[in-house]
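Enquirer: turn this into a structure:
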Amino acid sequence: MDLLPKVSSDFSTSGYWETFFSKRLQAFEWYGNYLELCGLLHRYIKPKDDILVIGCGNSILSEQMYNAGFNKIMNIDISQTVIKQMRLKNKDKTEMDWKVMDVTNMDFENGQYSVVLDKGTLDAMMSDDAGEETTVEKMFDEIDRVLRTGGRYICFSLAQDHIVRKVVRYFSDHQYLVRIHKVSTVPNQESTGVQMPVFSFIFTKFVKLPSKIFEVCFEDSVKPTRIQSEDEIIELTKSQQYYAMLKNQLSSETTTNAPPIELFSSEDVVNVRYTMHVVDLKDYKPKHKFGIFIIPQGRECEWLYGSSEGRRQVAESARFMRLVFVALNREHTYGGMQAIQDELSTKVLELSPNNIPENYQVPFMTDGGNDIGERTVRHRCKSDLTGGFVIEDYKGANGVWYRQLVFEDHLTSVQSVVRLKMLDKKKKRRQRGAATDNMKLVPDGSYLASNYSQLMVSGLASIIQNPSDKFRILVIGLGGGTMSLFMLHCFKQCNITAVELDASVAAVAKQWFGLSNDTYESRINITVEDGIQYVEKLANLNKTSESSLLFDVIVLDADSKDTTSSIRCPPINFMNEEFLSNLKYIMKNKSGFFLNLLCRDSHAKTEVIKKLKNYFPQIYKASCEEDVNEVLMCFNTNDGCMKEKLKVWLAKAATWEKQLESNFQDFQITDLLKSFAVA
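Expert: Next up is the predicted model:
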């Protein structure tokens, strides 16, 4: 299986791209010699073909092709000097001719040639985006005219964006099958700067095609891969160029911000097969120079593997100067560690640091021996609000199984995760939540994964006197419902009203994350509605009703779909005055408003807290251990020294831990409360 690299387009903003095309010292050194091109030439040209070489210059390619048996060659160039020199040099080659001629105005007959060969001429005519459009159109018209049906226009090019777009669009519009190869060229040791990949465009002329046909054939693939559009061709060629830039950078220096590299199989150019992150350790004494770490399936979103800080920690622990992390995609199947090693061994060597010995054996490793993990996709869904999302079960550390909800537009971050446990046979009849194929694993309500959720649950000790007390919580932004599941499991008298904007997500929480369990179902009410509208309606109702519905705690855990906003959680409209003022009508006298704040802009974060203080006189904040999230606890009373209140809560939390010892196995309430400080 051939692997096709793709690098994030973010890399195009670096200085390398500006110099990528400008540092050509001798144009033809980039296009390959006959030995490098002969595989493609012999594949698409036969000795009986009538061949026209346009813009031949002083290249020896025609001479070498003649010696290889391609005798019927006509060479043209606009330079009289070049034609005179080449005719004299090749006077013994009687069947090959040389003529001074303008490629935009040729005097050959219609359909005279079966092959038109172009080695850099198109690039020279369109050396920049402001190239002569009319002149190039005339050249294409002339090539189309002199080519017979079934003939091929073979164009070797460095494939700048504007060139690819122009040539592909023209010939696909004129009933040509479009195929692109990447030429395997030997690196020129005398050349400086980035060595660009060379591409060969094969345009085959038809009388009438039922639809446009685009194919790519990279990495010496034998079988072409069909793609959908000219935009895909541009994207794929661009990816090869970015990859060349990145390889050049990685071979000459260490990097701190290399973009992820995506590898596609030649059989599937839509779904990424491998995603690779390169980690270099500077100012560090490594034991090993270079290695590959295969991330177990399903665990690519864990902080240790899904963040740059986590990957660096692994590299330091393993003591590698350069460690390449490889994530596996749920859309593909893998044959095990050895099969992955066989598949990747050639490609990963391209990412090795400088001065690696030729006989260096690149070590492949993973977490826990040679086990690449297991993953089972349980459910897929798509909604108008959230887009596509996936529910999958995977085997984590120590063989423990987990279930996670992943949104397809944020594949590197998990929305919800729950641990799975063996189903109690006595409760099997009462459990309606989905489990794994053998119906033995179900969501474990005693597990809470995210640190910010743990902080919020620990904050309940600031409001609730005893964990066995009755209390009511409003959760705005149910998501997968793992925090609600945990609270229902641990606090037997807790009642939850959960508001979720997306009906599909709410259904997933019930079906796949344990909220349909009869044990909890009577204590949770899930409403599909906009959170702001729900609060407004309830506030208006409470203003006029004698029997008000009031909450002890309101949890706001909603994210913004606006990727341009510096505040990702909560959506900025939850900070408007109308919403915040409505909260007081649905909260008890001594109650709390807890929110998950995700904001990378310190000024915007300060403004959020400043606005909240207009409605909540006492606010505490705590930062999450591994993320940029912060949890804010906002209180509607101003009844004493805030620092002294923290001490009271800690004492209460210690009592809670004794009462809830069997439930709170993965975190300590007191430890988390200690992380809160006055905002």
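
Enquirer: hey, let's count contacts and neighbours off CA atoms from now on
Expert: Noted.

Enquirer: next helix or strand past the strand ranked longest in the chain?
Expert: When the chain is parsed with DSSP state E, its longest strand is strand 587-599. Sequence order places helix 602-612 as the next helix or strand after strand 587-599, per DSSP states H and E.

Enquirer: now the second one, please; I'll put the structures next to each other:
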Amino acid sequence: MSGEGLLPLDKDGFRTRQYWEKFFKNRKSAFEWYGGWSELRPFLRNEISNEDKVLIVGCGNSDLSANLYDAGVHGITNIDFSERVIRDMRRKCREQTGMSWEVMDMTCMRFESGVFNVVVDKGALDALASSDSDSVLHEVNKFFDEVKRVLQAGGKYICMSLGQDYLLKWLLEGFPTSGGFLTEISTSADLSTGSEYFPLVISIVKQAMKLPRVFFNAKFSFDQTGKVLNKNTHKELRKMVVAGPTTDPIVAHVNRARTAHRIRSSLGCITPGRLEEYELRDHDGRVRFSLTVVDVNSLEAAPCGVFIVPHGRERDWMFQNGEGMVDLAGNCNVQRLIVVKMMPGCEFIGLNEVKDEVSATVPNFAPKVSRSDRIPIMSLGSSLGSRKEVHQGLLLGDMGEFLIEEVEVAESQYRRLIFLNNPSVIQSEARLAQDGSVDSKHLCFEYHQAMLTGVASLIQRIERVLVVGLGGGALATAFGHFFPNCSVEVVELDEHVVGVARKYFDLKESEKLKVSIGDGLEAIASTSDLFDVIVIDVDNKDTSIGMSCPPPAFVSVGFLKELRDKLTAGEGLMVMNVATRSKDALDSCLENVGRVFGKELLFKLKPSADDVNMVLFAGRLNPKLKAVPGSLRETIGAKAWEDTIAMVEDLESLTL
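Expert: Take a look at the predicted model:
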């Protein structure tokens, strides 16, 4: 046991008689799982009449029985498989005559069939269903069969539970609507306590009518934001009936409400310096909005406001950069600003419709002081901006879908490649000319500008370039354009991406620019060729490690040694795009690169202070700023060129 005898060493301990005997020996005072009488009284008194015969299973040492008795319900039978707790509770409640206590296993009861009007379960099912294994499910079904057996027709099973996904699914399948059971789900969660727990009160009525097909139906007393509805408002109540041929819609409704409650609990207070990202999903689970919550220290400002970012402006400094969003909060004169971005692949009609949709959810992200107030929703002008879906398709294997879209930014049109498994990240972007063709001389990504400028500044000879990761082909094309004497070879894992680059981003292959389908790791390991520059610009599909670029295998010591040996002796340069906000992931990456190339030969550039991208350069470096082609200088633009040159002049050798 741990926690002063309250918790078992593992969750399966909750199912054992030995654990509970020891628990009740150490814990003499009442222990109230999932709330006390004050929280549960409104639910239980609405469901239980004074004349009902009530069975409380897994009663433990809770005061629930005594509370019900004092409220006028006297026909109460309590069972628990702990002899100690039954003995203690008989003695404690001896003044409440007529209430009985029996040692009994709730999966194998000794009562006659149909003798109770109500069965109350306060955490007993949760203790029994400690895991989602088949053996546990077998015991749970035995318990369900016993509940159905001892209940009279029209009787109720009232279950108080945390409602884990698998447990809620078992419960609904054990008492299906098609089997003659009516389910209503409420919550006893109390935001005033600051607790993130979202306990459920589930009432299941045993009816006589059965349906010929499997069907599940649940009536909720709270909406998908966790807000408790007025039961007299029939229009709202009808909206909260969730049904289907499987339990999935009901479980999803609970999960959305639980998530909203957890967010409300954690965001109750304004915390200057807070910069947190959230997602809003539609009923199908697709991300519809991304939200960034920004808290600033401005006591005289309004508590909260919302800012909707128009289509195409998502990458603006003010909406992408943490410092920019802090400035935006100051300009909006609010202590908390909720920055809302619309996700690619979703349809939006107009700004007013988006405001209406967002306003229903915004209170979950607002501080307590403004949840009952009207929260102002702002944007740039009265238009959502322009976004047009051009094409949608499937990536290789299980990598999901991709989207080609066109947006208008500052009167210019841009085409973007988005992977829908990570819709907030633009994989590739190209500016379109007036005739709709791709402007291949324009570099949209600052980190691409940093890569090219760094390469031009740090090595003298650029004849052979290998790029791992194609995207839309902008970087590979730019190498050929700005360094016309070099040949560029590209390795791309996904043939669909190559097709997209050819069709939508004007990728033109030639003797000077060749693209092959293959694994970049294997291509570098197997080639005998040497390259002046090797560029690694590959996104990572595994988001669990906190690094979106590159995958971990590309920064392993073994691969980096392979890569180093494929660089031109004495002059070759590795260029790698690293995108992460995890200090541990970045430190590990830098440590490995420094170990292979030598820390004195490792340099880094960041396009901006808060940019998630960092460009690493490693190799035999010889900075020569004058070697940068004038065409590259003109393409980047005067102001951006000054910033980029400042970055290169400021190239920082890492101390590891």
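
Enquirer: ok so, going back, and the longest strand of the first structure, what's buried?
Expert: 587-588, 591-599 (16 or more other C-alpha atoms under 10 Å).

Enquirer: ok, so of the residues you listed, who is nearest Glu132 of the first structure?
Expert: Using C-alpha to C-alpha, Cys599 is the member of those that lies nearest Glu132 of the first structure, at 48.4 Å.

Enquirer: for the buried residues of strand 587-599 of the first structure, which two are the farthest from each other?
Expert: Of all pairs in the buried residues of strand 587-599 of the first structure, the most separated under C-alpha to C-alpha is Lys588 and Cys599 at 28.7 Å.

Enquirer: tell me what the longest helix along the second structure is packed against?
Expert: Longest helix of the second structure, by residue count under DSSP state H: helix 248-266. Under the contact definition 3 or more C-alpha pairs under 8 Å, 6 or more residues apart in numbering; DSSP states H and E, helix 248-266 of the second structure sits against helix 165-174, strand 241-244.

Enquirer: on average, how far is the helix or strand immediately after the longest one in the chain from the matching bit in the first structure?
Expert: Meaning helix 165-174 of the second structure. Going down the chain from helix 165-174 of the second structure, the next helix or strand is strand 181-187, by DSSP H and E. Average distance, strand 181-187 of the second structure versus aligned residues of the first structure after superposition (mean C-alpha distance after the TM-score superposition for the first structure): 5.9 Å.

Enquirer: how close does the helix or strand following strand 181-187 of the second structure sit to the first structure?
Expert: Later in the chain than strand 181-187 of the second structure, the nearest helix or strand by DSSP H and E is strand 200-206. On superposition with the first structure, the mean distance recorded for strand 200-206 of the second structure (mean C-alpha distance after the TM-score superposition for the first structure) is 4.6 Å.

Enquirer: what lies in contact with strand 200-206 of the second structure?
Expert: By C-alpha atoms under 8 Å, 6 or more residues apart in numbering, the residues outside strand 200-206 of the second structure that reach it are 43, 148, 151-163, 175, 180-189.

Enquirer: and that strand with helix 165-174, angle?
Expert: Strand 200-206 of the second structure runs at 10 degrees relative to helix 165-174, counting by axes from the mean of the first three to the mean of the last three C-alpha atoms, to 10 degrees.

Enquirer: can you give me the angle strand 200-206 of the second structure makes with helix 248-266?
Expert: 150 degrees.

Enquirer: ranges for the strands of the stretch 351-500 of the second structure?
Expert: 377-379, 387-394, 401-409, 412-419, 426-431, 464-468, 487-492 (DSSP state E, counting those that start in this stretch).

Enquirer: flag every buried residue along the second one.
Expert: When you say that, I think you mean strand 387-394 of the second structure. Per 16+ other C-alpha under 10 Å, strand 387-394 of the second structure contains these buried residues: 387, 389, 392.

Enquirer: quick one on the thing from earlier: deepest-packed of the strands of the stretch 351-500 of the second structure, please.
Expert: Greatest average neighbour count among the strands of the stretch 351-500 of the second structure goes to strand 464-468 (a mean of 24), per mean count of other C-alpha atoms under 10 Å.

Enquirer: quick one: closest of the helices and strands packed on helix 248-266 of the second structure to Ile524 of the second structure.
Expert: helix 165-174 (44.9 Å).

Enquirer: so Phe325 of the first structure sits right up against Phe290, yeah?
Expert: No. The pair Phe325 of the first structure / Phe290 is not scored as a contact, 11.3 Å apart, by C-alpha atoms under 8 Å.
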